[in-house]
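> what follows is a predicted protein model with its sequence.
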Amino acid sequence: MYNPPAFREDRPEALRAMIEAARLALLVSNGCEGGAPEASHLPLVLAPEEGPNGTLYGHLARANPHWRGLAAAGRALAVLAGPETYVSPSLYPAKADHGKVVPTWNYVVVHASGPVEVFDAPERLRRVVEMLTRRHEAGRAEPWAVSDAPEEFVRAQLRGIVGVALRIETLEGKRKLSQNRSEPDRAGVLAGLSASADPRDRAVAEAMREA
């Protein structure tokens, strides 16, 4: 990932927070026998205690051939994206000063790569499904749990999926949030995005405040 120093995020606690805030990940691996790269969109959950940088867990449908590609490749890249939005040149005070401004995009993203394992042991698959469920049901007034479903139904569903575990060896974080602009321009972007009716713009504004 192209990651200039102004945008680079290396702090372990910040990287972990960025991973945990991400929702749908993109899991990418080399194709089988030199074929095109393969990619799947799936939620991933971090087990921070497993390995120096943690391990990401998720699952794919057994009918999805990507799990075979992952097993053959042995390595994968997970792209975990945070808030993102378009930034108009009209938000920069510099536009009125000299007009030498262009559009850009602000975003937050983490790339995690390392060896990947594919597994289908029922007890391990159930643990992954329970981890994902607890994470995404948290905060609901009446959170659903795997145990709420009939046990026979759960066992049947587990037979239809394959688990993946990506042990993170390399972790790259990027916060491209107008750090390369002047203070007046950054303030203009923050004000414009904060006032937007689009929640995606406001999410980026909040990320700028945090950064």
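Sure thing, it's come through.

> could you use CA atoms for every contact and neighbour count after this?
Noted.

> show me the contacts for the closest residue in space to Lys174 that isn't next to it in sequence.
For Lys174, ignoring the flanking residues on the chain, the nearest one in space by Cα to Cα, 6 or more residues apart in numbering is Arg8 at 4.9 Å. Taking Cα atoms under 8 Å, 6 or more residues apart in numbering, we find Arg8 in contact with Glu172, Gly173, Lys174, Arg175.

> do Ala76 as well
Contacts of Ala76 (Cα under 8 Å, 6+ apart): Leu27, Val28, Ser29, Asn30, Leu70, Ser113, Gly114, Pro115, Val116, Leu166.

> neighbour count, distance to Ala141 and secondary structure added to those residues, as JSON lines?
Formatted as JSON lines, the contacts of Ala76 follow (neighbours: other Cα atoms under 10 Å; distance: Cα to Cα, whole Å; DSSP: H, G, I helix; E, B strand; the rest coil):
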{"residue": "Leu27", "neighbour count": "24", "distance to Ala141": "31", "secondary structure": "strand"}
{"residue": "Val28", "neighbour count": "20", "distance to Ala141": "35", "secondary structure": "strand"}
{"residue": "Ser29", "neighbour count": "24", "distance to Ala141": "38", "secondary structure": "strand"}
{"residue": "Asn30", "neighbour count": "20", "distance to Ala141": "42", "secondary structure": "coil"}
{"residue": "Leu70", "neighbour count": "24", "distance to Ala141": "37", "secondary structure": "helix"}
{"residue": "Ser113", "neighbour count": "22", "distance to Ala141": "35", "secondary structure": "strand"}
{"residue": "Gly114", "neighbour count": "18", "distance to Ala141": "37", "secondary structure": "strand"}
{"residue": "Pro115", "neighbour count": "17", "distance to Ala141": "38", "secondary structure": "strand"}
{"residue": "Val116", "neighbour count": "22", "distance to Ala141": "35", "secondary structure": "strand"}
{"residue": "Leu166", "neighbour count": "25", "distance to Ala141": "32", "secondary structure": "strand"}
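
> included below, for side-by-side comparison, is a second structure:
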Amino acid sequence: MHIPPAFRDDDTDRVRDTIRATRLAQIITATADGPLATPLPLLFDETEGEHGTLYGHFSRANPQAHTPPIGDALALFMGPDAYVSPGWYPTKRETEKVVPTWNYIAVQAFGPLEVFDDPARLLALVTRLTDRHEGGRPTPWSVADAPPDFIQAQLRGIVGLRLPIRRLEGKRKLSQNRNAADRAGVAAGLAASPLDSDRAVAPLIPL
């Protein structure tokens, strides 16, 4: 990922917050057959390894689960994002030398991709993933709610993945390269947008 200095995020806690908040990530691998990618919910175990370890599972029918990767895998986590209109910049009225852009938060995690199909490990993984996403619901569903033989049959259809993170890169492109007046214009424009996704980015613009 190209990260100009103004947009580099070296705040480890903030980078980890993005990983934790991302409900669906992308796992990308380079292979002899070309690049492969799968959108997956991932579990972030921050206690395992220097940068943490990611866990998830592929469908057993997914070729990415069985195609040896070349080098490290990449897990991509996208935070809030929004289109930025040049009409929000006071600079437009002064010089007209402005263009549209996109603001966003992104984190990339790199590491060796491992797969496993041990039933006990898979059951522990899907239980943790389920508890994470069911937590906070009025009547949360639990893996234990389903018949054990049914769950075991479902586990035979998946392959677990483990990705110990060797390297993390964080990027926050939030108009930091614009002057204070332009940043204020972007924040106001996003805050007034009818889109929830735009309004989520508005308070992130540094003023």
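That came through, no problem. If you're wondering where the values come from, they're calculated on a predicted model, not measured in any experiment.

> got a TM-score for the pair?
Remark: TM-score between the superposed chains equals 0.96 [TM-score structural alignment, normalised by the length of the second structure]; 207 aligned residues with a Cα RMSD of 1.4 Å.

> can you show me the helices along the first structure?
12-21, 66-73, 94-97, 122-137, 151-158, 183-194, 199-210 (DSSP state H).

> JSON lines for these, including distance to Gly35 of the first structure?
JSON lines is the format used below for these (distance: least, Cα to Cα, whole Å):
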{"stretch": "helix 12-21", "distance to Gly35 of the first structure": "29"}
{"stretch": "helix 66-73", "distance to Gly35 of the first structure": "10"}
{"stretch": "helix 94-97", "distance to Gly35 of the first structure": "47"}
{"stretch": "helix 122-137", "distance to Gly35 of the first structure": "29"}
{"stretch": "helix 151-158", "distance to Gly35 of the first structure": "29"}
{"stretch": "helix 183-194", "distance to Gly35 of the first structure": "42"}
{"stretch": "helix 199-210", "distance to Gly35 of the first structure": "36"}
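
> need the counterpart of Asp149 of the second structure in the first structure.
In the first structure, the residue matched to Asp149 of the second structure (TM-score structural alignment) is Glu152.

> next, name the residue at the spatial heart of the second structure.
Closest to where the C-alpha atoms of the second structure average out (Cα atoms, centre = their mean) is Phe77, at 1.7 Å.

> in contact with that one, which residues?
So Phe77 of the second structure contacts Thr18, Ile19, Thr22, Leu24, Ala25, Gln26, Ala106, Val107, Gln108 (Cα under 8 Å, 6+ apart).

> whichever of those residues end up buried, select them in ChimeraX.
Selecting the buried subset of these in ChimeraX, with 16 or more other Cα atoms under 10 Å as the burial test, is done by:
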select :18,19,22,25,26,106,107,108
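
> and the contacts of Phe77 of the second structure, which is closest to Leu155 of the second structure?
Closest approach between these and Leu155 of the second structure, by Cα to Cα: Leu24, at 20.3 Å.

> quick one: contacts for that closest one?
Leu24 of the second structure neighbours (Cα under 8 Å, 6+ apart): Pro39, Leu40, Pro41, Leu42, Phe77.

> apply 7 Å and report the result again.
Taking Cα atoms under 7 Å, 6 or more residues apart in numbering, we find Leu24 of the second structure in contact with Pro39, Leu40, Pro41.

> leaving out chain neighbours, which residue sits closest to the first one?
Of all residues not flanking Pro39 of the second structure in the chain, Gln26 sits nearest, at 4.4 Å (Cα to Cα, 6+ apart).

> ok, that neighbour to Arg93 of the second structure distance?
When distance is defined by Cα to Cα, to the nearest Å, Gln26 of the second structure is 40 Å away from Arg93 of the second structure.

> just Asp117 of the second structure next, same as before
61 Å.

> from what I see, Glu169 of the second structure and Ala106 are in contact.
No: using Cα atoms under 7 Å as the test, Glu169 of the second structure is too far from Ala106 to be in contact (8.3 Å).

> give me the common contacts of the two.
Counting by Cα under 7 Å, 6+ apart, nothing touches both Glu169 of the second structure and Ala106.

> select only the buried ones of the contacts of Leu24 of the second structure in ChimeraX?
Buried residues within the contacts of Leu24 of the second structure, by 16+ other Cα under 10 Å, are selected in ChimeraX with:
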select :40,41
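
> and which of the contacts of Leu24 of the second structure is nearest to Gly87 of the second structure?
So of the contacts of Leu24 of the second structure, ranked by how close each gets to Gly87 of the second structure (Cα to Cα), first place is Pro39, at 34.6 Å.
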